[in-house]
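Novice: Give the three-dimensional model of this entry:
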Amino acid sequence: MEIEAPPVDRVRVEPTAERRGLILVNTGDGKGKSTSAFGLALRAHGRGKKVKIYQFMKVPSARFGEHRMFEQLGVPIEGLGDGFSWKSKDLEHSGQLARDGWVRAEGAIRSGEFFLVVLDEIMYPLRYGWLPLDPVLQALRERPSHVHVMLTGRNCPQELIDLADTVTEMALVKHHYRAGVPAQRGIED
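Specialist: This next block holds a predicted model:
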C-alpha cells in the first residue's frame, strides 16, 4: 500500500443550479447496487422524507432482510415479480408482472407524493423486453421536479445513462462465489 498525505486544501465548487429531483443509477457487474439504493432510502427516511421501494424481480411475499427492516421502519417496499428468470415457470407471466408493476411505480413517480422512489432491479425487465424503455424514460422526464428516482441493475441502457444525473458503475474485482463460498443471509439477502 502506498501512503499518501491527507488533503489540506479544499477546493469547493459552488453549485450554480437550483436543487431538484435527481435520476440516479447504480449499474455494473459488481455487488452493492441494491444495497447502495437501500442506504439512500434509509438516508432519506432518516431525514423525514417519504420513500417508496419497488423490487422488480422479488416476489410480493419476499421476507429478505431488507423487507423486515423497512417494514419495521415504516418504509413501503413492494416485490413486483416472481423471482429471477431462471426460477420462473412462465416467462409471459413474468413479463406481465413487470408491466403491471411499472404501472404502480410510474403512478408513484408521477404522483409527487414521494421524495424518493427506488426501482430496484428494473434493468432486468428492460433488458428482457418485458418492459419498454420509452415509457420509463418519458415518466422520468415528466416527473414532478422534486422527485428523486434511483434505478438499479446490470447493463443499464445507454439512453437511461444519458438521462441520469448520477451513474455509478459497480465493478467486480473479486467474488466469493468464484471461490465456492455460497450466498449468506444478512450479506446477500
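Novice: When you work out contacts or count neighbours from here on, use the C-alpha atoms and nothing else.
Specialist: Noted.
Novice: Just list what the lengthiest helix in the chain packs against, helices and strands only.
Specialist: Determined from DSSP state H, the single longest helix within the chain is helix 91-111. On a contact count with 3 or more C-alpha pairs under 8 Å, 6 or more residues apart in numbering; DSSP states H and E, helix 91-111 meets strand 116-120, helix 133-142.
Novice: just how off-centre is the shortest one within its chain?
Specialist: Just to be clear, that refers to strand 116-120. 5 Å (C-alpha atoms, centre = their mean, to the nearest Å).
Novice: those helices in this protein, which residues are they?
Specialist: Under DSSP H, the chain gives helices at 33-46, 65-73, 91-111, 123-127, 133-142, 158-163.
Novice: To compare against the first, here's the next sequence to fold:
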Amino acid sequence: MSDQEYDSPEAREERYLKRQKKKKEIVDARIASATEERGVLLLLRGNGKGKSSSAFGMLARALGHGQRCAVVQFIKGRGSTGEYKFFSELPQVDFHVMGHGFSWETQDLDKDREAARQAWQLTLPMLQNPDYNLIVLDELSYMIKYGHLDAAEVAEALANRHRMVNVVVTGRVMADELLAVADTVSTIKDDGHAFRKGVKSQPGIDW
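Specialist: Predicted coordinates for the structure are as follows:
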C-alpha cells in the first residue's frame, strides 16, 4: 500500500490542486500561443458511424452563434433525412441535396458523375463567399474515390478558399491531397454496428 493511501484528505486535496494548477498553466500557454484567426478545414473519415452526425453537430453549434452556413450533400439523394428536414427550414442555412443516392442504387455512372460535377460547381463560389462561416461538404470524399472529381483540383480549391470560411468534409477515405491541406483530421472507428446484428435502420438514428 502506497504512502498516498494513508494521506489525510487535506494532503490529497493539496496534491489535486497542484496538479490542476500545473495543467492550467499548460493549457493557458497553448491558448496564448494560438493567435492566428482564420477558417479551418476539418476532415471526418473512417469506417465508423457518426461522421455526418458530427458534421451536423458542428452545424448546430455554428447556428447557435448566429452564423450563416451551407450544406452540400454529394450522395444522399432523398430529402427525407432528419438533417434535411430540420436544417433546410432554417433561414441561416443553404441546404443542397445534389446526389441521386448510393451508387449501387443508381447503377448509372454517367448520372452519378454529372451529379458530382454539378455539386462541385455549386460549391466553388461558396468557398469564396465570406458570408459563410461554415460549409459542410457531406460525403465529398467519395466523389474523389470514385473518380468523379480530381483530388488535386478539390484540394487546391479548399486550400485557396476565403480565409475565414470553415469547411467540414466527410467520407470514409480521404485522398492524400486533402489530408495535406487539412487542419484537423478525425478518424471514426467501427467497433460494431447494429445493422450487422440484423437491426433495421431507423429514422433519427440512421437518417
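Novice: Of the helices of structure 1, which is nearest His176 of structure 1?
Specialist: Each of the helices of structure 1 has some distance to His176 of structure 1 by C-alpha to C-alpha; the shortest is helix 33-46, at 16.8 Å.
Novice: The closest one against structure 2, how far on average?
Specialist: With mean C-alpha distance after the TM-score superposition for structure 1, helix 33-46 of structure 1 departs from structure 2 by a mean of 0.6 Å once superposed.
Novice: Who's the closest spatial neighbour of Pro203 of structure 2, skipping the chain neighbours?
Specialist: Gly82 (7.1 Å; C-alpha to C-alpha, 6 or more residues apart in numbering).
Novice: Aligned against structure 1, show me the partner of the one you found.
Specialist: Taking TM-score structural alignment for the superposition, Gly82 of structure 2 sits opposite Gly65 in structure 1.
Novice: Go ahead and confirm its match touches Gln72.
Specialist: No: between Gly65 of structure 1 and Gln72 there is no contact under C-alpha atoms under 8 Å: 10.9 Å.
Novice: Same drill for the two, tell me which one is more crowded.
Specialist: Gly65 (13 against 10; other C-alpha atoms under 10 Å).
Novice: before we move on, the earlier item: could you identify which of the helices and strands packed on helix 91-111 of structure 1 is most buried?
Specialist: strand 116-120 (a mean of 25; mean count of other C-alpha atoms under 10 Å).
Novice: and it, what other elements does it pack with?
Specialist: helix 33-46, strand 51-55, helix 91-111, strand 148-152.
Novice: Tell me the counterpart residues of that strand in structure 2, please.
Specialist: Under TM-score structural alignment, the match for strand 116-120 of structure 1 is residues 134-138.
Novice: separation between the residue nearest to Pro203 of structure 2 and Val71 of structure 2?
Specialist: According to C-alpha to C-alpha, to the nearest Å, Gly82 of structure 2 stands 14 Å off from Val71 of structure 2.
Novice: Go ahead and list the helix or strand containing Ala11 of structure 2.
Specialist: Taking DSSP states H and E as the definition, Ala11 of structure 2 sits inside helix 9-33.
Novice: compared with structure 2, how much does the longest helix of structure 1 deviate?
Specialist: Relative to structure 2, helix 91-111 of structure 1 is 0.8 Å off (mean C-alpha distance after the TM-score superposition for structure 1).
Novice: Do I have it right that Pro144 of structure 1 meets Arg110?
Specialist: Yes: with contacts counted by C-alpha under 8 Å, Pro144 of structure 1 reaches Arg110, the gap being 6.3 Å.
Novice: number of nearby residues for the nearest residue to Asn133 of structure 2 once chain neighbours are set aside?
Specialist: Among residues not flanking Asn133 of structure 2 along the chain, Val165 sits closest, at 5.2 Å (C-alpha to C-alpha, 6+ apart). Neighbour count for Val165 of structure 2, taken as other C-alpha under 10 Å: 22.
Novice: Any figure for the gap between Phe56 of structure 1 and His148 of structure 1?
Specialist: Counting by C-alpha to C-alpha, the gap from Phe56 of structure 1 to His148 of structure 1 is 18 Å.
Novice: Then Ile187 of structure 1?
Specialist: Distance from Ile187 of structure 1 to His148 of structure 1, by C-alpha to C-alpha: 27 Å.
Novice: swap in Phe114 of structure 1?
Specialist: Where His148 of structure 1 is concerned, Phe114 of structure 1 sits at a distance of 8 Å (C-alpha to C-alpha).
Novice: Then Leu163 of structure 1?
Specialist: 13 Å.
Novice: again with Ile23 of structure 1
Specialist: 6 Å.
Novice: Leu119 of structure 1 too?
Specialist: Applying C-alpha to C-alpha to Leu119 of structure 1 and His148 of structure 1 gives a distance of 11 Å.
Novice: ok, now Pro76 of structure 1?
Specialist: For Pro76 of structure 1 relative to His148 of structure 1 (C-alpha to C-alpha), the value is 16 Å.
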